[in-house]
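Trainee: need a structure here:
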Amino acid sequence: MSVRSEARDDGIHVVTMEHPPVNALPVQGWFDVAAALDEAGADQATKVVILRAEGKGFNAGVDIKEMQNTTGFDALIGANKGCYAAFKAVYECPVPVIAAVNGFCLGGGVGLVGNADIVVASDDAYFGVPEVNQGALGAATHLARLVPQHLMRTLYFTAKTIPAADLVQHGSVYGVVPRADLDDLALSLAAEVASKDGRVIRAAKEALNGIDPIDVNTSYRFEQGFTMELNLMGVSDELRDEFAGTDKAKQK
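Mentor: Have a look, this model is predicted:
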């Protein structure tokens, strides 16, 4: 199972991603994340959601090996639609979403975290969007919510990563703690939110989304269009083969 969900009695709903070895989610996994967030938000007893992960890291993006081992474009289209649904579900969840990030947070992981309302991280956490290495585009929309514009472009063009501790100074990560303390920090913040009147919290979430300077859903969908172009050109397939170490890459 890639995603599990727990509705607690205190108004905190915990959604956990776990897909060994590196939490690179398959197509269904992204839709499962979306479904878990939608279900949590639809429950009027939920006042706040924690999105977390078990394993080596928070999220390594899409499962490229699944994509390269699937005939045709079904996996590519599925990943595009699944990521869009998951990112949208985080952003449009009727209650605040706290992302608790451990270890690596790459590609689609940044899409999830960038759309969250509050971000906390372990001291070994780092963030990056290595899409250009795999001939894809996407999640710049969400990376731009974590760092200033020029730093976002530098990270995007170079595929470099940035440690969570550096994001604290930009205000996008609330706090960094040892990994053993990460869940406690997330739960502590969630408890503060859950102590408020749920009707007010839901109204506040809708209001804050309403005054957002960009439409994250449209912005991300625009990025995905270029990914499809690169795939039609054959560029993406070639770079994914190299990354996945498939037989097709070895034959070139």
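Trainee: going forward, measure contacts and count neighbours with C-alpha atoms only.
Mentor: Fine.
Trainee: What is the end-to-end distance of stretch 108-121?
Mentor: Terminal residues of stretch 108-121 lie 17 Å apart, using C-alpha to C-alpha, to the nearest Å.
Trainee: residues making contact with it?
Mentor: 58-62, 83, 86-88, 90-91, 96-102, 127-129, 139, 141-146, 164, 172-177, 179, 182, 185-186 (C-alpha atoms under 8 Å, 6 or more residues apart in numbering).
Trainee: starting at the chain centroid, how far to it?
Mentor: 5 Å (C-alpha atoms, centre = their mean, to the nearest Å).
Trainee: got it, and stretch 180-187?
Mentor: The answer for stretch 180-187 is 19 Å, by C-alpha atoms, centre = their mean.
Trainee: Now do the buried residues in that stretch.
Mentor: 182-183, 185-187 (16 or more other C-alpha atoms under 10 Å).
Trainee: go on, stretch 149-166?
Mentor: Neighbour-count burial for stretch 149-166 [16+ other C-alpha under 10 Å]: 152, 155-156, 159, 161-165.
Trainee: distance between that stretch and the chain's centre?
Mentor: Using C-alpha atoms, centre = their mean, the offset of stretch 149-166 from its chain centre is 16 Å.
Trainee: What segments of the stretch 151-252 of the chain are helices?
Mentor: 164-168, 182-194, 198-210, 216-233, 235-244, 247-250 (DSSP state H, counting those that start in this stretch).
Trainee: contact partners of the third one?
Mentor: Spelled out, it's helix 198-210. Outside helix 198-210, the residues touching it (C-alpha under 8 Å, 6+ apart) are 45-47, 92, 94-96, 193.
Trainee: Alongside the first, I'd like the structure of this one:
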Amino acid sequence: MSVSTSTPRDGVAVVTVDQPPVNALPVRTWYALADAVTAAGRDPAHRTVVLTGAGRGFNAGVDVKELQNAADHSALIGANRGCAAAFCAVYECEVPVVAAVHGHCLGGGIGLVGSADAIVATRDATFGLPELDMGALGAATHLSRMLPPHLVRPLYYTGRTLTAAELHHHGAVWALAESRSALLETALELAARIAAKDGYLLRLAKEALNGIDQADVRRRYRYEQGFTFEANLAGVSDRHRDAFLDRRAGDGSRP
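Mentor: Presented below is the predicted three-dimensional model:
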């Protein structure tokens, strides 16, 4: 199954995404992820949710091949709505969400971690928004929750990635794990510390913090998506997505 939920510790649910080979998610998996996070947060037995990915990396964004194989705009609309649903599910989850990141965290992955309450990551995990190279826009809303604006803008324009160690330096990553094997334990340690608090108060705290957030995350992301649709209507997006798939076909190591 692409999305699974386990409970390795009292009060802590772990939602794991497993979409080989690189966790580039088709439309159905974005919605499955949204449903799993929402259900985990709604369960009164859970006081924290850990979100992680199996395989080579945390998340590589949308399944570009699915977009390019569609005969109409249905896959694009589905991906945009599915991403919005997943990001909002993490942000609006009734309990705090800890993102545990290894390998690559790209595109939609930034939307997920930027919606979370905390991030832990392997020291060499990489984070980036290669959206312009894909003929798209989006998740600048979420990157802006992690980093200051004059760092966000050149990262967005260039598509450059940062390591978890660099993000930790800027305060975006709570803790670094020295290895993939230590990552989940690092995330569970933080999650357990949160889950030790009163579940009713944690739910109030999550709602209160969202309520005083300076950014209307839902509205701002949907605003960004409008420009993605404009790029598609202009014919720019298809050209860039085709070029990406050609590059990936020539280099099997690329996510």
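Trainee: Can you calculate the TM-score here?
Mentor: Here the TM-score for the pair of chains, by TM-score structural alignment, normalised by the length of structure 1, is 0.96; 246 aligned residues with a C-alpha RMSD of 1.1 Å.
Trainee: on that earlier part again, dump the helices of the stretch 151-252 of structure 1 to TSV, plus distance to Met1 of structure 1.
Mentor: TSV is the format used below for the helices of the stretch 151-252 of structure 1 (distance: least, C-alpha to C-alpha, whole Å):
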stretch	distance to Met1 of structure 1
helix 164-168	28
helix 182-194	21
helix 198-210	30
helix 216-233	27
helix 235-244	23
helix 247-250	29
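Trainee: of all those helices, which lies closest to Ser2 of structure 1?
Mentor: helix 182-194 (19.0 Å; C-alpha to C-alpha).
Trainee: Now list the buried members of the contacts of helix 198-210 of structure 1.
Mentor: Buried among the contacts of helix 198-210 of structure 1 (16+ other C-alpha under 10 Å): 45-47, 92, 94-96, 193.
Trainee: how about Thr16 of structure 2, what does it touch?
Mentor: 3-5, 51-54.
Trainee: ok, those residues in structure 1, which still hold?
Mentor: Mapping these onto structure 1 (both residues aligned by TM-score structural alignment, their matches' C-alpha atoms under 8 Å) leaves 3-5, 51-54 still in contact.
Trainee: Name the nearest of those residues relative to His73 of structure 2.
Mentor: Taking the kept ones among the contacts of Thr16 of structure 2 together and measuring to His73 of structure 2 by C-alpha to C-alpha, the closest member is Val3, at 25.4 Å.
Trainee: what separates that closest one from His169 of structure 2, distance-wise?
Mentor: Distance from Val3 of structure 2 to His169 of structure 2, by C-alpha to C-alpha: 31 Å.
Trainee: can you check Ala175 of structure 2 too?
Mentor: Taking C-alpha to C-alpha, one finds Ala175 of structure 2 at 10 Å from His169 of structure 2.
Trainee: higher neighbour count, the two?
Mentor: Ala175 (21 against 11; other C-alpha atoms under 10 Å).
Trainee: so that one touches His168, yeah?
Mentor: Yes: between Ala175 of structure 2 and His168 there is a contact under C-alpha atoms under 8 Å: 7.2 Å.
Trainee: Which helix or which strand is home to the residue minimising distance to the centre of structure 2?
Mentor: The centroid of structure 2 falls nearest to Leu112 when counting by C-alpha atoms, centre = their mean (2.2 Å). Per DSSP states H and E, Leu112 of structure 2 falls inside helix 108-113.
Trainee: and that helix, which stretch of structure 1?
Mentor: With TM-score structural alignment applied, helix 108-113 of structure 2 matches the range 108-113 in structure 1.
Trainee: tell me which residues in the matching stretch are buried?
Mentor: So, applying 16+ other C-alpha under 10 Å, buried residues of stretch 108-113 of structure 1: 108-113.
Trainee: What distance do you get for Leu147 of structure 2 to Arg193 of structure 2?
Mentor: Taking C-alpha to C-alpha, one finds Leu147 of structure 2 at 25 Å from Arg193 of structure 2.
Trainee: who has more neighbours, these two?
Mentor: Leu147 (16 against 10).
Trainee: Which strand or helix spans that one?
Mentor: Counting by DSSP H and E, Leu147 of structure 2 is part of no helix or strand.
Trainee: still on that earlier bit, wait, which of the helices of the stretch 151-252 of structure 1 is closest to Asn23 of structure 1?
Mentor: helix 235-244 (15.4 Å).
Trainee: now that closest one: how far from the chain's centre is it?
Mentor: Distance, centroid of helix 235-244 of structure 1 to centroid of chain: 22 Å (C-alpha atoms, centre = their mean).
Trainee: so what secondary structure elements neighbour it?
Mentor: helix 64-68, helix 216-233, helix 247-250 (3 or more C-alpha pairs under 8 Å, 6 or more residues apart in numbering; DSSP states H and E).
Trainee: out of the ones you listed, deepest packed?
Mentor: helix 64-68 (a mean of 20; mean count of other C-alpha atoms under 10 Å).
Trainee: how close does that helix sit to structure 2?
Mentor: Its matched residues in structure 2 lie on average 0.6 Å from helix 64-68 of structure 1 after superposition (mean C-alpha distance after the TM-score superposition for structure 1).
Trainee: mean shift between whichever helix or strand comes after that helix and structure 2?
Mentor: Note on helix 64-68 of structure 1: by DSSP H and E, the next helix or strand toward the C-terminus is helix 74-92. With mean C-alpha distance after the TM-score superposition for structure 1, helix 74-92 of structure 1 departs from structure 2 by a mean of 0.3 Å once superposed.
Trainee: could you check the angle helix 198-210 makes with helix 74-92 of structure 1?
Mentor: Interaxial angle, helix 74-92 of structure 1 versus helix 198-210 (axes from the mean of the first three to the mean of the last three C-alpha atoms, to 10 degrees): 120 degrees.
Trainee: Report the inter-axis angle for helix 74-92 of structure 1 versus helix 216-233.
Mentor: Using the same axes, to 10 degrees: helix 74-92 of structure 1 against helix 216-233 is 170 degrees.
Trainee: What is helix 74-92 of structure 1 packed up against?
Mentor: With contacts defined as 3+ C-alpha pairs under 8 Å, 6+ apart, helix 74-92 of structure 1 has these neighbours: helix 27-42, helix 64-68, helix 108-114, helix 216-233.
Trainee: if I pick the aligned partner of Val152 of structure 2 in structure 1, what's in contact with it?
Mentor: The alignment partner of Val152 of structure 2 in structure 1, by TM-score structural alignment, is Met152. Listed by C-alpha under 8 Å, 6+ apart, the contact set of Met152 of structure 1 reads 140, 143-144.
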